[in-house]
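Q: what follows is a predicted structure for the sequence shown.
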Amino acid sequence: MALILAIDDSATDLSMIQYILTNHEVILARNGEEGLQELDIHPKVDLILLDLHMPVMDGFTFLDICHDRNLDTPIIILTNSEEIDKEIRGLEKGAVDFIRKPLNFKALQMRIDVQLRLKQSTELIKEHNRQLEELIEKRTQTIRRTNEITINALVRLLEVRNIETSHHARRTKVMMELLCRQLQKQGLAGYQLSDKEINELVDTAPLHDIGKVGIPDNILLKPGRLDPDEITIMREHVNKGIEALDYSIESEETKISFIETARELIASHHEWYDGSGYPANIQGQAIPLAGRLMAVIDVYDALTSKRVYKEKIEHNEAIEVMKQESPRHFDPIVFAAFLAVVPQIRKRLEES
């Protein structure tokens, strides 16, 4: 049994509708205004039968209000045989079908049955989609948690060798998230980031120097400047990082998104905007956005953190150093976004 709202100023037509639809529960209203009041009382109406010519509020106004309310209840309009133009207008305003007066018992029953079946099918599809979305969300959370565990395990390799600390991983994640959200808010062409892309960048940011686990201690932990040969060896950490995340694929479709993000970030975060970086000497927009983001974050963290080969410097001094080398080193859009969120970065890092 369905709940049907019949809106018509003709008492005769309303009585006939009630008589014809004895197998359903029928609510009656004499104009559009009463119809809206009944909808407020009975929000789960399954179907509406709507006359167009009524006092107080006609059917067209009722349709407009239903549209504004995003009402998805199917509406069948009732028209006279000569009102073809009004039938079209009603359908354009959201009605799903029309029935001409005088009402025909069989036609009314069949039209209503069709719409009720369609509504039921639509609701089943919506429920199925809702369940699928829940399942996808659960699996997405599981995958992200698995990725996080994998990344943490790799980052611990750096900690074991005293190359970095867990604080470094935390700092890079905080900075990456705030920087990405700033770019997302700006919405500039070429810098748009989806939530999924931001999550992957944030999760994989701590892996940018994972290749350092393959660099000998006498170079990696040297407390002074590296000589040219040592610099060449040190720079190999980029390729070693890419190789560490290598995996075989049968086609483009089998690529693992977060691994690809990590590999891209690792491969390009030492590239300079003017092309003087390494390992590929690419420049400008040819550098993947992941690398341009990480370049700014990595330099700021390196300047403001104590390393085996240097003492840390204060925030204001670090920003001045970065501003001086910005034209050569950093994407100007990314660097401007970074400067905009630096106060938030400092606050988050101090709180955590």
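A: The structure has been received and is ready for your questions.

Q: contacts, neighbours, all on C-alpha from now
A: Noted.

Q: isn't Met54 right up against Ala29?
A: No: applying CA atoms under 8 Å as the test, Met54 and Ala29 come out as separate, 10.6 Å apart.

Q: name the residues contacting each of the two.
A: Overlap between the neighbourhoods of Met54 and Ala29 consists of Asp8, Asp9, taking contacts as CA atoms under 8 Å, 6 or more residues apart in numbering.

Q: what about the strands in the chain?
A: 3-7, 25-29, 47-51, 75-80, 97-101 (DSSP state E).

Q: packing partners of the third one?
A: Just to be clear, that refers to strand 47-51. On a contact count with 3 or more CA pairs under 8 Å, 6 or more residues apart in numbering; DSSP states H and E, strand 47-51 meets strand 3-7, strand 75-80, helix 105-160.

Q: now with 6 Å?
A: When contacts are defined as 3 or more CA pairs under 6 Å, 6 or more residues apart in numbering; DSSP states H and E, strand 47-51 packs onto strand 3-7, strand 75-80.

Q: included below, for side-by-side comparison, is a second structure:
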Amino acid sequence: MGGTLAHNNPLDFTDKATVLVVDDSTENLALMSSLLKGTYRLKVANSGDKALVYAKLDPQPDVILLDVMMPGMSGYEVIKKLKADPATRAIPVIFLTAMASAEDERRGLEMGAADYITKPISPATMLARVRTQLENKVVADFLRDQNLFLEAQVQRRSGELSAIQDVTILAMASLAETRDSDTGNHIRRTQHYVKQLALKLSTHPRFGYFLTPETIEMLYKSAPLHDIGKVGIPDRILLKPGRFTPDEFEIMKTHTTLGRDAIAAAERQLGMEVDFLRFAKEIAYGHQEKWDGSGYPLGLAGDAIPISARLMAVADVYDALISRRVYKEGMPHEKAVAIIQEGRGSHFDPDMVDAFMDLQETFQAIAQRYGDSDDDLTAKVTQMARLQDLGAA
């Protein structure tokens, strides 16, 4: 709004509104000034170029009375520029012209004019129609301000909800990490691996329908929960540095089901299904499945494995191979890449491996950026020792 209309009640304006009159005729400008002065604050322009300048000067006009036939820039050209500029497009324009045909009026209104008054004018009619447009503008400005306020509130609430999602996931993931040999950086790395792999595959014919920007963001949020089920594995197995016995491995495999069930329980507490938790369930339950059907917990094969779980399978295995643990040294990047490549079509979705091969330098950069320091590993050794002591007690 031009800033001149006070509207405690949307239909009231007690301060003088600003009216810009645009006409190349000195006589017409004088006539309009005599009719409007005292009631409104006036600006006058005798050309289209000046009208465009005055329309932006403070205080901006609350309504513009615009002649059509002017030398240089016509009224049609003026209104076209006004409506194209975000700073002036909301100002109502009333054409005030001697062009009286129905076709002229149709053209003017189609170009965005709020009203069309033909000369010679009736002063009472002209004043009434100016006032109508000013009242309409007050209401329109009020509604626009309300909409902007509501949009800001929605954005704020959306930001709060997103933050709550992030905090919830990180809290749950951190809980799992306290009982695992992995460091917290494993969570960050796998998040970024999954996101980069999903972005790469978002244009692939097999995956483009699924990997929308919104889905990729949900996958990024969900990825930290892939091993949440490990909180339910006994310490004697989870913290064991050597190889598992067959019985121990069967228990370890249940972390996929435990993870899915824990997330489902959280959903039940919420009383609703949540998109990012849906993907978290898929990832937790299915990231140990293998393309050839030899994985667990269900022995799914091929496209029966959710895309989210297939993405995490590549990310998780790569990170497990290259990462130092309290019980092993990390594998060189090149050897890890070779193992992933060897698993193409057996352990992993072939197209995902191809995408990984294209992104291997990106994966390496992520691993270096979020690498585990000696302090991280020392802290993890201390943490695991304390857990083992507690378990023994």
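A: Thanks, I have it. Keep in mind that this is a model prediction, so the values were computed, not measured.

Q: mind checking the TM-score on these two?
A: Here the TM-score of the superposed chains, computed with TM-score structural alignment, normalised by the length of structure 1 as the reference length, equals 0.84; 350 aligned residues with a CA RMSD of 3.2 Å.

Q: and of the strands of structure 1, who's closest to Val299 of structure 1?
A: strand 75-80 (62.0 Å; CA to CA).

Q: for that closest one, which positions count as buried?
A: Going by neighbour count (16 or more other CA atoms under 10 Å), the buried part of strand 75-80 of structure 1 is Ile75, Ile76, Ile77, Leu78, Thr79, Asn80.

Q: what stretch of structure 2 does it fall on?
A: Here strand 75-80 of structure 1 aligns to structure 2 at residues 93-98, judged by TM-score structural alignment.

Q: starting at the chain centroid, how far to the matching stretch?
A: When distances are taken as CA atoms, centre = their mean, to the nearest Å, stretch 93-98 of structure 2 is centred 43 Å away from the chain's centroid.

Q: rebuild the helices and strands packed on strand 47-51 of structure 1 as a markdown table, extending it with distance to Val155 of structure 1.
A: Formatted as a markdown table, those follow (distance: least, CA to CA, whole Å):
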| stretch | distance to Val155 of structure 1 |
| --- | --- |
| strand 3-7 | 60 |
| strand 75-80 | 60 |
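
Q: closest to Ile163 of structure 1 out of these?
A: Proximity to Ile163 of structure 1, assessed across these by CA to CA, is greatest for strand 75-80 (68.2 Å).

Q: which strands and helices sit next to that closest one?
A: Counting contacts by 3+ CA pairs under 6 Å, 6+ apart, strand 75-80 of structure 1 is packed against strand 47-51, strand 97-101.

Q: and those strands as JSON lines, adding distance to Leu220 of structure 1?
A: Shown next, in JSON lines, are those (distance: least, CA to CA, whole Å):
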{"stretch": "strand 47-51", "distance to Leu220 of structure 1": "73"}
{"stretch": "strand 97-101", "distance to Leu220 of structure 1": "75"}
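
Q: need those strands in CSV (columns: distance to Val296 of structure 1 and mean neighbour count).
A: Rendered in CSV, the data for these read as follows (distance: least, CA to CA, whole Å; neighbours: other CA atoms under 10 Å):
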stretch, distance to Val296 of structure 1, mean neighbour count
strand 47-51, 58, 25
strand 97-101, 60, 18
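
Q: of these, which is nearest Ile259 of structure 1?
A: When these are compared for distance to Ile259 of structure 1 using CA to CA, the nearest one is strand 47-51, at 50.4 Å.
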